[in-house]
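Asks: need a structure here:
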Amino acid sequence: MAARASPGASTASATSQTSVRHSGLVKKFLLVFIVGFVAYTYQAIQPPPPKICGSPGGPPVTAPRIKLRDGRHLAYKEHGVPREKARHKVVFVHGFDSCRHDAAFATLLSPDKVEELGLYMVSIDRPGYGESDADPKRTPKSLALDIEELADQLDLGSKFYVLGYSMGGQAIWACLKYIPHRLAGATLVAPVINYWWKNLPSNMSMEAFNQQPPRDQWAVRVAHHAPWLTHWWNTQKWFPGSSVVSRNLGLLSQSDKEIIFKIGAARREYEHLVTQQGTHESLFRDMIVGFGKWEFDPTQLENPFPSNEGSVHLWQGDEDALVPISLQRYIAQKLPWLRYHEVPGGGHMFSFAKGMVEEIVTTLLASVEKD
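Replies: Predicted coordinates for the structure are as follows:
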């Protein structure tokens, strides 16, 4: 006689099948959730494409521009005496969150001084800023080559001067590395330092890094270690991103705050132009390049003027809260041919103080003036 399955066995089997089906549904749900979350996250961290100047729906082109080797356009603004009459020609490179209009080293000089020096200055919009096309492949080297090409197309001669402020210093270091044969002289004013330059003493670099607020430490870490996350990190609302990007004045010295209040009104006329193509290819690309992995270390640069036919100057305020003076002093010690000028009581914006622009510019040109 065949044995019959007990009711309990049938129930257990049904329960087991139900459990298997339930488990399968849970796995499918988790898979769909994970795929959806990954897709959402990927979309969230992708920066929007830049709004190209002159394109349909993009900002208008109002500045003179040159067309570069790769098809990009570089916008510029001319100051001082006419180019063909100038004795000295200077390319000025602006800092973070700025543009070609922020050329205080030209606009704060008196007309008489400009005439006396025979000074012509051209300020540029760095790639992604103002009306210069973005460059997703931007590096310090590409910035130097952009400047050289600008000089050639504007007929600045076989040699010209370069002057960079703050984050614009990355371009000046690159010019000293890649096109020193084209330079008549160079000046860096409060240049931003990359904490990961390989020859900076690790203990000194770490000490300076830790002096930053935690939010800025993390913003710089992300720019260096996970550049693809930089845009999301500084635009999400869960926790604070870079205080510099958010224009938090709490970091600045009292003298810097006073200067900002004085020049703020003058900037309002063009301030909206600075990041009109988008913040990623301007502000965030600046962070990625400035704090990224460099192909060279400025502390290992060779003297570009071994016969004293020109000079290189670095100016730094001793109360600069954005750029650590300890590392700036170290760099000056490692480069004995660099002429280091430390400004007592000067913050990051000390160059806007009365008389400083004239001193910085005339010092750059002094060796030639004496010849």
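Asks: CA atoms for contacts and neighbours, from now on please.
Replies: OK.
Asks: can you give me the helices in the stretch 251-371 of the chain?
Replies: Taking DSSP state H, counting those that start in this stretch as the criterion, the stretch 251-371 of the chain carries its helices at 254-267, 285-290, 325-334, 356-370.
Asks: closest to S23 out of the ones you listed?
Replies: Nearest to S23 among the helices of the stretch 251-371 of the chain is helix 285-290 (44.9 Å), distances taken as C-alpha to C-alpha.
Asks: The structure of the following sequence is requested for comparison with the preceding one:
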Amino acid sequence: MESVKLPDGRVLEYLVEGPADGLPLVLHHGTPGGAVSRESLFPPGVRVVMISRPGYATSTPLPGRRVADAAADTAAVLDAIGIAEFVTVGWSGGGPHALACAALLPDRCLAAATIAGVAPYGVEGLDWFEGMGAENIEEFGKALAGPAELEASLAEAEGSFAQVQPDEVIAAFGDLVSEVDKRALADGFAEYLARSLRHALSGGTAGWRDDDLAFCKPWGFDVAGIEPPVSLWQGDQDRMVPYGHGRWLAAHLPQPEVHLVPGEGHISLVNNMNQIVETLRRQAAV
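Replies: Sure thing, here's the model as predicted:
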């Protein structure tokens, strides 16, 4: 694990895996989540950069941050590593942050992919909560009520996740995991997810809080104005980020390559990573 100190005094932790001459790929983790090793997830020839967003693990919190702020933070980490151009993937809560990089770093971000990514809140044509599991409906309801109510709620939820072990993940997520996602967790993804959750929450819930609040207010950019090519991946068995979010993004991103995948859930969709990376390579022409 490495870290970079930003001009405003904040520290961001990050992890780099893969060959130095590999395709630079920035992976934006889910919510909650953090930078933990998952090299086997990606095909050979990829140099993966994972950044713990502000407030997760040892990254300094940035209260009031917007989704858009991820672009400058990503650029600062890439500058420290010595990477100019890159492609990016955002899974779940990382989806909006990958789109932020595409929108705000169009001279560096060659292509982006959003996997089961959150759509903006309060937009016309999207019932944001439709099809969402009970735990997320409650969580985002607290976020809309304000930081104080959300913090109290996350403090209670922290007990289920901060020390979670792989065999406890399915129970911890409750109504949020569909049957296909339960199978994906049982097939090995639970180990990674448990490590990510434990690491993310090792410094408290500030990152989780600020992710939730950022999703529920204007992101700081318009998805319709994104210039680099974007591929969108969404399953119809997703109870964390419902199918409607993918449909809305597919209709409002400029000419996205759309993969609305029947039978896939929120977690199982990640098993398509080889195809996702191939798509990014093709779109970025590298």
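Asks: After superposing, what score do the chains get?
Replies: Superposed pair, TM-score by TM-score structural alignment, normalised by the length of structure 2: 0.85. Supporting alignment: 273 aligned residues with a C-alpha RMSD of 2.5 Å.
Asks: quick revisit: need the winner for burial among the helices of the stretch 251-371 of structure 1.
Replies: Across the helices of the stretch 251-371 of structure 1, averaging neighbours per residue (mean count of other C-alpha atoms under 10 Å) puts helix 285-290 on top, at a mean of 24.
Asks: Where does that helix end up in structure 2?
Replies: Helix 285-290 of structure 1 corresponds to residues 210-215 of structure 2 when matched by TM-score structural alignment.
Asks: Contacts for the matching stretch, please.
Replies: Applying C-alpha atoms under 8 Å, 6 or more residues apart in numbering, the contact partners of stretch 210-215 of structure 2 are 31, 55, 62-67, 93, 118, 120-121, 140, 143-144, 147.
Asks: just to revisit the earlier point, quick one: which of the helices of the stretch 251-371 of structure 1 is nearest T41 of structure 1?
Replies: Closest to T41 of structure 1 of the helices of the stretch 251-371 of structure 1, according to C-alpha to C-alpha: helix 285-290, at 20.4 Å.
Asks: and the closest one, how far out from the chain's middle?
Replies: Distance of helix 285-290 of structure 1 from its chain centroid, counting by C-alpha atoms, centre = their mean, to the nearest Å, is 5 Å.
Asks: Tell me the mean distance between that helix and structure 2 once they are aligned.
Replies: Mean deviation of helix 285-290 of structure 1 relative to structure 2 after superposition (mean C-alpha distance after the TM-score superposition for structure 1): 1.4 Å.
Asks: sorry, back to before: between the helices of the stretch 251-371 of structure 1, which one is nearest to P7 of structure 1?
Replies: It's helix 285-290; of these, that one is closest to P7 of structure 1 (C-alpha to C-alpha) at 69.0 Å.
Asks: Quick check, central residue of structure 2?
Replies: Nearest to the geometric centre of structure 2 sits G94, at 1.5 Å (C-alpha atoms, centre = their mean).
Asks: Tell me which residue of structure 1 lines up with that one.
Replies: Under the alignment (TM-score structural alignment), G94 of structure 2 pairs with G168 in structure 1.
Asks: is it fair to say that match lies in a helix?
Replies: Yes: according to DSSP: H, G, I helix; E, B strand; the rest coil, G168 of structure 1 belongs to a helix.
Asks: any idea how far the residue nearest to the centre of structure 2 is from G30 of structure 2?
Replies: Applying C-alpha to C-alpha, to the nearest Å, the value for G94 of structure 2 to G30 of structure 2 is 5 Å.
Asks: How about Y192 of structure 2?
Replies: As judged by C-alpha to C-alpha, Y192 of structure 2 and G30 of structure 2 stand 12 Å apart.
Asks: if we can go back for a sec, take the helices of the stretch 251-371 of structure 1 and lay them out in CSV including distance to D297 of structure 1.
Replies: Listed next are these as CSV, based on distance: least, C-alpha to C-alpha, whole Å:
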stretch, distance to D297 of structure 1
helix 254-267, 29
helix 285-290, 12
helix 325-334, 10
helix 356-370, 23
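Asks: element containing L163 of structure 1?
Replies: Per DSSP states H and E: L163 of structure 1 is located in strand 160-165.
Asks: who are the neighbours of that strand, in terms of helices and strands?
Replies: strand 88-93, helix 169-178, strand 183-189 (3 or more C-alpha pairs under 8 Å, 6 or more residues apart in numbering; DSSP states H and E).
Asks: Now do it: everything it contacts.
Replies: Outside strand 160-165 of structure 1, the residues that touch it by C-alpha under 8 Å, 6+ apart are 88-95, 151, 171-172, 182-191.
Asks: now the helices and strands packed on strand 160-165 of structure 1 as TSV including mean neighbour count and distance to I325 of structure 1?
Replies: Below are those laid out as TSV (neighbours: other C-alpha atoms under 10 Å; distance: least, C-alpha to C-alpha, whole Å):
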stretch	mean neighbour count	distance to I325 of structure 1
strand 88-93	25	21
helix 169-178	24	15
strand 183-189	24	12
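Asks: Name all residues that make contact with the residue nearest to the centre of structure 2.
Replies: 27-31, 114, 117.
Asks: Which one of these is nearest to A224 of structure 2?
Replies: Nearest to A224 of structure 2, judged by C-alpha to C-alpha, of the contacts of G94 of structure 2 is T114 at 14.6 Å.
Asks: Now which residue in structure 1 aligns to the closest one?
Replies: Counting by TM-score structural alignment, T114 of structure 2 corresponds to L188 in structure 1.
Asks: Might one say that that match is in contact with H313?
Replies: Yes: using C-alpha atoms under 8 Å, L188 of structure 1 is in contact with H313, at 6.2 Å.
Asks: anything in contact with each of G94 and G30 of structure 2?
Replies: By C-alpha under 8 Å, 6+ apart, no residue touches both G94 of structure 2 and G30.
Asks: Tell me the residue in structure 1 aligned with P61 of structure 2.
Replies: Mapped onto structure 1 by TM-score structural alignment, P61 of structure 2 lines up with A134.
Asks: ugh, typo on my part, it should be L105 of structure 2
Replies: Aligned partner of L105 of structure 2 by TM-score structural alignment: I179.
Asks: Quickly find the element holding the residue nearest to its match when sequence neighbours are not counted.
Replies: Leaving aside its sequence neighbours, I179 of structure 1 sits nearest to A144 (C-alpha to C-alpha, 6 or more residues apart in numbering; 7.1 Å). Assignment of secondary structure by DSSP H and E places A144 of structure 1 within helix 140-153.
Asks: Other residues contacting that helix?
Replies: Applying C-alpha under 8 Å, 6+ apart, the external contacts of helix 140-153 of structure 1 come out as 66, 68, 74, 91, 126, 157, 160, 170-175, 178-179, 182, 289, 294.
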